[in-house]
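**Q** generate coordinates for the sequence data below:
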Amino acid sequence: MSDAAADSPTYAEVALPVPLRRLFTYTVPPALDAQLLPGSRVVVPLGRRKVGGVIVRRTDARPDASVRLRSVAGLLEREPLFSAELLSFLVEAAAYYFQPVGEALQAAAPALPAGALRRLRADGSLAEGERLRGRRVGAKRTLRVRRVGGVEGVDGARDGRLGPHQRTLLTAIDAQGEATLEGLRALVPGARQVLRTLAARGLITLDEVEICADPFFATPVPPDTPRTPNPAQEVAIGRLLAALDAQTSPASPVSPESPESPESTPSDRPPRPFLLHGVTGSGKTEVYLRLIGEARARGHGALLLVPEIALTPQLVRRLRARFGDAIAVLHSGLSDRERDVAWRALRQGRVRIAIGARSAIFAPVEDLRVVIVDEEHDASFKQEEGFRYHARDMALLRAARAGAVCVLGSATPSLESFRLAELGRLELLTLPERATEQTLPSVQLVDLRRQYAGPSGHRLLTAPLHDAIGDCLAAGNQAILFLNRRGFAPSLRCAGCNELLECPSCSVALTEHRRAGVRRCHYCDFSAPFTAPCPRCGAPELARIGLGTEKLEKALAEVFHPARVARLDRDTARGRGVEAILDRLLNHEIDLLVGTQMVTKGHDIPGVTLVGVLNADQSLSFPDFRAAERTFQLLSQVAGRAGRGASPGEVIVQSYDPGHFAIRAVAAHDYEAFYRQELADRAVGWPPVMHLVAVRVDAAEQAKADEVAAALAACARAQPQTRGRRVEVLGPAPAPIERLRGRYRVRLLLRAAERRPLRDVTAAIAGLIDAGVGSARAAIDVDPVAML
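**A** This next block holds a predicted model:
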């Protein structure tokens, strides 16, 4: 660096993982000047400690001459952790959700690399006693196998015959394009030595790569043969591939070198994305695979988001069968080391396909050209704590910024997405029929006000459902019974004082879990022995109210003995429980599967011909403007599990209100009828007709929560945008669940037809929150999903 440059040092604006909506400015040491790039992870002093942060931008303008600036202490990695595309996206996303950018970047980043920390201590950037907050990771390696281009196929190796083991491995590698030693070991014994022989013959190349021991890769998957698309699939595939052809370069990103002021929803930006609306079983996955495959063939990257990766092992298998093990599966079960390995494989372009749940939207896929959100309607795409982003909306933003083709897929699209398609902001592609010759299942509505207990005597096993289960089992088929309440009894009442037993820390009833012998809160996980007396009067006897999946499982096992009955809910799905249960169902080792909404996900089980919904009204009673939409989606999705094989499907929906328009639309398989009615009901002032921001306050004392919420509401009402009701301020009012984990909760809603005035009012509230709210906590939730 020249003397002139040394006299005028440059500065780095760094995002730190602290709850402040600002960047921190540090001087750049001359020795690190060339290495400190935007996206780099660095160590900087903050107060008396050192913390890790990310450089968002470099500047030569000193922000304030009166402030003594401190210097960047060290560089954590030699290459920027975030690419320019990913950093721009994250900075813009943080601004959209009024989230401190440092916390947004922390949510996206992998754990701290242990090797980098050792290096910083060695060069003195980090003292021996100093520690950085955060997780640390190491690494593990394996062999990656690739075919050598231009050599003969398996049937004509250039220097003689192939042995059977060599032929097996080459066939697998040819089918997948590339593979790992871990994925090939199960195919032949002594795979490592066979591979070395093939490499010596010039047929393959071997190199070392980092790997993770992900359970999704524990079992080898044979290559698949793509199915011939039907006419509707052909149209959808053709349109998507044409869009991929057109997207040859990224859209102009919002540079992290300049401040952001997003004035619109992420779905406002070109290029126009797609909504793939296909009935259950219509072959949406095959459309996704064709698009991903074409992007991969061109050397581009692809990202596939799913609601819960643990619930979709079949989808992971289909990706592995089509593309081999050169994919990254991102999920909450990964260790820090495994997550770090997957991150770096993507960042370095060694792996170009990623699949995962909502946080996979931050995956550093290189040359990203395809972004797909499967089951885009699912509420689990919204993060409800910390960085409260919606992965579906962020997929639209990231695809626009990366110049990627974006596809939102669902059999039951969210009202927001279908509304955007109506307005021409999404291009609608439809798959109106199942991909096979099968038709959609017939649906019978059973009125619980008129139908009483069947032969079993159990209230929710009516005669029509009892008879249908019997017929299904007699034919050698399988059935799924859907009840969206886990546990044995959803609530308990004292037989002595008639008190409903509630969690001591939450305003919710305790649920009996008989197998565990406890009564438990499903929000804070408080539990007490079931035999414990009533905390109010000490009476020992408790009355059980309602029916949960555990009790239903027991009843079915008694009534339909010797049928094999299993249960799929949060209590049975720990570890690899989901995959094990679904494998048993697929292998016809289960006759009746009882479950919560976990059974509604995209499981494809050919032997299931009957679906029974025991109480369709449960979700209709929620204090949420989306209650009817969620009911329609849940029931439609679970109904779609029936009749996917050779035999036709049947669905029995039991309801106390079978005339409700959402339930009637499910019976008719009529999404558009539901959409029209629900959109008309939302016209009074709810999304997608209006935009919404929730401000949530909680505190250990009710008075403090009320005080802070009142101050925030007063701040909102003092803004000029609230005059003439351009922005409505609703509340503050107690949240539907008033007390959670020992803290009292109060909610404030802001509602407007236009986003700009709504964001102005929200910014004023954010400023007041940043000034401090004492012992209370206040959070801004843009486009809220959970209303409890």
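**Q** going forward, measure contacts and count neighbours with C-alpha atoms only.
**A** Will do.
**Q** strands along the stretch 501-650 of the chain, start to end?
**A** 511-513, 518-520, 527-529, 542-545, 565-568, 592-595, 608-613, 650-655 (DSSP state E, counting those that start in this stretch).
**Q** can you point me to the longest strand in this protein?
**A** Longest strand of the chain, by residue count under DSSP state E: strand 727-740.
**Q** who touches that one?
**A** Residues from elsewhere that reach strand 727-740 (Cα atoms under 8 Å, 6 or more residues apart in numbering): 505-508, 523-524, 623, 706, 709-710, 713, 716-717, 721-722, 744-753, 757-758, 761, 787-788.
**Q** those residues, buried ones only, as a ChimeraX selection?
**A** Per 16 or more other Cα atoms under 10 Å, the buried members of the contacts of strand 727-740 correspond to this ChimeraX selection:
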select :505,506,507,508,706,709,710,713,716,717,721,722,744,745,746,747,748,749,750,751,752,753,757,758,761
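**Q** can you flag which of the contacts of strand 727-740 belong to strands?
**A** 744-752.
**Q** tabulate those residues (a markdown table), appending distance to Asn230.
**A** Listed next are those as a markdown table, based on distance: Cα to Cα, whole Å:
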| residue | distance to Asn230 |
| --- | --- |
| Tyr744 | 55 |
| Arg745 | 52 |
| Val746 | 52 |
| Arg747 | 49 |
| Leu748 | 49 |
| Leu749 | 47 |
| Leu750 | 46 |
| Arg751 | 44 |
| Ala752 | 44 |
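**Q** His466: which of these is nearest?
**A** Closest approach to His466 among the ones in strands among the contacts of strand 727-740 (Cα to Cα): Arg745, at 43.4 Å.
**Q** let's see this one next, to set against the first:
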Amino acid sequence: MLEGSGKRRDMKDTPPVFSAQRVRVLLPLPLAGAYDYRVPPGLDIQSGEFVTVSLNHRPMIGVVWDAAEAPEAVPVPDHRLKPVNAILPAPRMTVSLRRFIDWVAAYTLSPPGAVLRMAMGSTAALEPPTQQAGWTLAGPGSNRQPRMTPERQRVLAVMEPGRVYAGAPLAEAAGVSLGVLRGMADNGLIRPALLPHASRFSRPDPDHPGPRLLGAQAEAATQLVAKVAARRFGVTLLTGVTGSGKTEVYLDAVAEALRQGRQALVLLPEIALSAQWLERFKARFGVSPALWHSEVTPRTRRDTWRAVAEGEAPVVVGARSALFLPFPDLGLVIVDEEHETAFKQEDGVVYNARDMAVVRARLAGAACVLVSATPSLESLTNAESGRYEALDLPERHGGASLPAVETVDLRRTPPERGRFLSPPLIEAVNATLERGEQAMLFLNRRGYAPLTLCRHCGHRMRCPNCTAWLVEHRARRQLQCHHCGHTEAPPAECPECGTANSLVAVGPGVERVLEEAAALWPEARRLVMASDTLPGPAAAGMAAQQIQDREVDLIIGTQIVAKGWHFPHLTLVGVVDADLGLAGGDLRAAERTVQLLHQVAGRAGRAEAPGRVLLQSFSPEHPVMQALISGDLDAFMSEEAAIRRPGHWPPFGRLAALIVSSEDEREADRTARDLGLAAPGGEGVQVLGPAPAPLALLRGRHRRRLLLKTRREIAVQPILRDWLARVPVPNSVRVQVDVDPVSFL
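**A** Next comes the predicted model:
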């Protein structure tokens, strides 16, 4: 976890003009650093400008980087330097963003160019948008006396001096044809002109009438507004029970950023969450914000990137990659559901967007707000130590009460043989549906069944590329690996023993729960909410609307249903397998399970009708279940801290993982062994491994893992750099560095 404090460097974006005849250009490639290029005569180049250069006879776009403070190598002679070809007509990359890129690269031990690539989200946006032609009044100066017809008079009556009009709307407004406009141009009454560039995004109105905040909400909003108005860096942890109005509170802070003329960034962990969130935003500000995520079209990506860089997109809501957008004056960064592991990028540059958001805010001199009903132990520890300020909303908005949470002991009241819903849960769903209310069945497992095996020989259907079982998706008639995407049709006979019709599904997924629900409640209108069935924000928005309009009686979902949704008629949540996340050796298994189940429980009883939550469990005495029943998550997190503190486990110590992988298992073993032999030591430093990763085979690559563990005050990056520099790594082997890992697969 990152520190939330530190001295702010000068953020004035006044980059120097290079007086020497060379500049450093950082390219969006996984290279060690920037390259020197020659400045052609008469070309003044400033830091942050986007330029075109050549690399190995290939045209490239790069960014002029700041001069190195201490060059590590003898500079290339001037006569051997290649020239900068051109400066692109795009806003310069700001000082704060360049420093952020350098910071992320240094912290994650990634090549700076690989981080730069994430900040160049659309190379098409580096060219100015094309302008369309229109018409404007010709003005005085012509001695010609053109014939005036009623049609021409109507056109002149519509037009104002100095304004440019698009042809079709102008002709429609005047009730004439486009030919009349061309005739007027031939006669000197009007002339062609370029239409001004129209902003793609309407400016949100900070004073647009919004919901009235009362009590703790109003007090928290006032404090956040003051922090934004102060125009300086600080981190606030905003907590509160589910349904307490945290979103409405931090939207008041967004309004203040708009009043200050600064930009705001809101990060959401799941794109599907944006549907209802956008409705709330529009109700508060009258317009929609800019969206940034992997599913936006290339044209939207180009327009959004350019609008952000030019300050024409005042508010952006997006996934973790939105952190690297070119905000010229970022005043507020909000991380909603800050505890979510979806903020961790596991491929390429490995980083946690929650932690990097704090850094981005610090370098921009912006306020940062981390929001969660179930905050991470890292953020709670930072709040307790004074690094972060803390605000809490202890009650639900509008007088709604928290749901009652109970466990169903599956040892005493198990489901019928071959079924997965217990009698108490079935009775509760029956009662809920009879009252005309909505119920939800939650199981964090996609597909029909997580395992298919042969009942004759015991053979298990395994992915050929990963250490994972193939998940049956019966609706698609497929067996699928959820790690690499491999699919195959279910075989008619066992691949091992050849016995026909011997393969059986083991365990439930949401499709199997749906099948059972259809048999129990055939008249109920059912909806499955999972990433398989809701591929994007539009589909999620349609599903949410169906639920709100009471077109659905029974919701069956995975973790996608646990976050941020407001379904006022949902009063019962049944968790099919509450023990699911507790297995394995994950350091944060208990913390993540209590967070997920508390979030999904929070979907119940958010309006007038009281809510009820039933947790099916084989271990109702487990501390996680007891914390959910009592509602005392603070005590649970205090106990988690007490368990981790003596062993210096995060957040009371630091971790960094080295994942060694290769298509050749012997090469992976050899490199992992060499790294183990060269492992660092000393007071407060420990290396665990090498050992096979839990997913020892992933996407066809054999994986071995070493874990560096240090005390809190020890920086791991210098240790890692020295360690990696001492071990030669073959080209066939990849060593991925994961600082502050959240996954141990």
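**Q** drop the TM-score for these two in here.
**A** TM-score for the superposed chains, counting by TM-score structural alignment, normalised by the length of the second structure: 0.85, backed by 670 aligned residues with a Cα RMSD of 2.9 Å.
**Q** equivalent range in the first structure for stretch 391-404 of the second structure?
**A** Mapping stretch 391-404 of the second structure onto the first structure (TM-score structural alignment) gives residues 429-442.
**Q** could you check how far that stretch is from the centre of its chain?
**A** Stretch 429-442 of the first structure sits 26 Å away from the centroid of its parent chain (Cα atoms, centre = their mean, to the nearest Å).
**Q** just the buried positions in it, please.
**A** Buried, per 16+ other Cα under 10 Å, within stretch 429-442 of the first structure: 429-431, 433-435, 438, 440-442.
**Q** kindly report the same for stretch 672-691 of the second structure.
**A** Quick answer for stretch 672-691 of the second structure (16+ other Cα under 10 Å): 672-673, 675-676, 679, 685-687, 689-691.
**Q** adding distance to Tyr448 of the second structure, write those residues out as CSV.
**A** Shown next, in CSV, are these (distance: Cα to Cα, whole Å):
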residue, distance to Tyr448 of the second structure
Ala672, 37
Arg673, 40
Leu675, 42
Gly676, 41
Ala679, 44
Val685, 45
Gln686, 42
Val687, 40
Gly689, 36
Pro690, 36
Ala691, 33
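**Q** quick one: the helices in the stretch 201-350 of the first structure, in order.
**A** For the stretch 201-350 of the first structure, the helices defined by DSSP state H, counting those that start in this stretch occupy 231-246, 284-297, 313-323, 336-347.
**Q** make CSV out of the ones you listed and add mean neighbour count and distance to Gly602 of the first structure.
**A** Compiled in CSV, those are given as follows (neighbours: other Cα atoms under 10 Å; distance: least, Cα to Cα, whole Å):
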stretch, mean neighbour count, distance to Gly602 of the first structure
helix 231-246, 17, 18
helix 284-297, 20, 10
helix 313-323, 20, 9
helix 336-347, 22, 25
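**Q** which one of the ones you listed lies closest to Arg515 of the first structure?
**A** That would be helix 313-323 among the helices of the stretch 201-350 of the first structure, by Cα to Cα, at 26.9 Å.
**Q** which bit of the second structure covers that closest one?
**A** The alignment of helix 313-323 of the first structure onto the second structure (TM-score structural alignment) spans residues 275-285.
**Q** what about that stretch, how far off from the first structure?
**A** Its aligned residues in the first structure lie a mean 1.5 Å from stretch 275-285 of the second structure after superposition (mean Cα distance after the TM-score superposition for the first structure).
**Q** picking that back up, ok, and what's touching the match of stretch 391-404 of the second structure?
**A** In contact with stretch 429-442 of the first structure (Cα under 8 Å, 6+ apart) are residues 229-230, 232-233, 236, 274-284, 639-640, 642-646, 648-651, 667.
**Q** please redo it, this time with the cut-off set to 6 Å
**A** For stretch 429-442 of the first structure, contacts defined as Cα atoms under 6 Å, 6 or more residues apart in numbering pick out 232, 276-279, 281-283, 649-650.
**Q** re the thing from before, among the buried residues of stretch 429-442 of the first structure, which ones are in strands?
**A** 429-431, 442.
**Q** residues contacting Cys494 of the first structure?
**A** Neighbours of Cys494 of the first structure in contact, by Cα under 6 Å, 6+ apart: Leu542.
**Q** alignment lookup: it to the second structure.
**A** Looks like Cys494 of the first structure aligns to Cys454 there (TM-score structural alignment).
**Q** repeat that for Val653 of the first structure.
**A** By TM-score structural alignment, Val653 of the first structure lines up with Leu615.
**Q** go on, Trp343 of the first structure?
**A** Per TM-score structural alignment, Trp343 of the first structure is aligned with Trp305.
**Q** how far away is that match from Pro690 of the second structure?
**A** 43 Å (Cα to Cα, to the nearest Å).
**Q** ok, Arg696 of the first structure touching Ala776?
**A** No: with contact defined as Cα atoms under 6 Å, Arg696 of the first structure and Ala776 do not form a contacting pair (10.4 Å).
**Q** tell me the contacts of the most centrally placed residue in the second structure?
**A** With distances taken as Cα atoms, centre = their mean, the second structure has Ala319 as the residue nearest its mean C-alpha position (2.9 Å). By Cα under 6 Å, 6+ apart, Ala319 of the second structure lies in contact with 267-268, 293.
**Q** which one of the residues you listed is nearest Arg92 of the second structure?
**A** His293 (22.7 Å).
**Q** confirm Val56 of the first structure sits in a helix?
**A** No: Val56 of the first structure is assigned strand when assessed by DSSP: H, G, I helix; E, B strand; the rest coil, not a helix.
**Q** can you count the residues close to it?
**A** 28 (other Cα atoms under 10 Å).
**Q** for it, which non-adjacent residue is closest in space?
**A** Excluding the flanking residues, the one nearest Val56 of the first structure by Cα to Cα, 6 or more residues apart in numbering is Pro38, at 5.0 Å.
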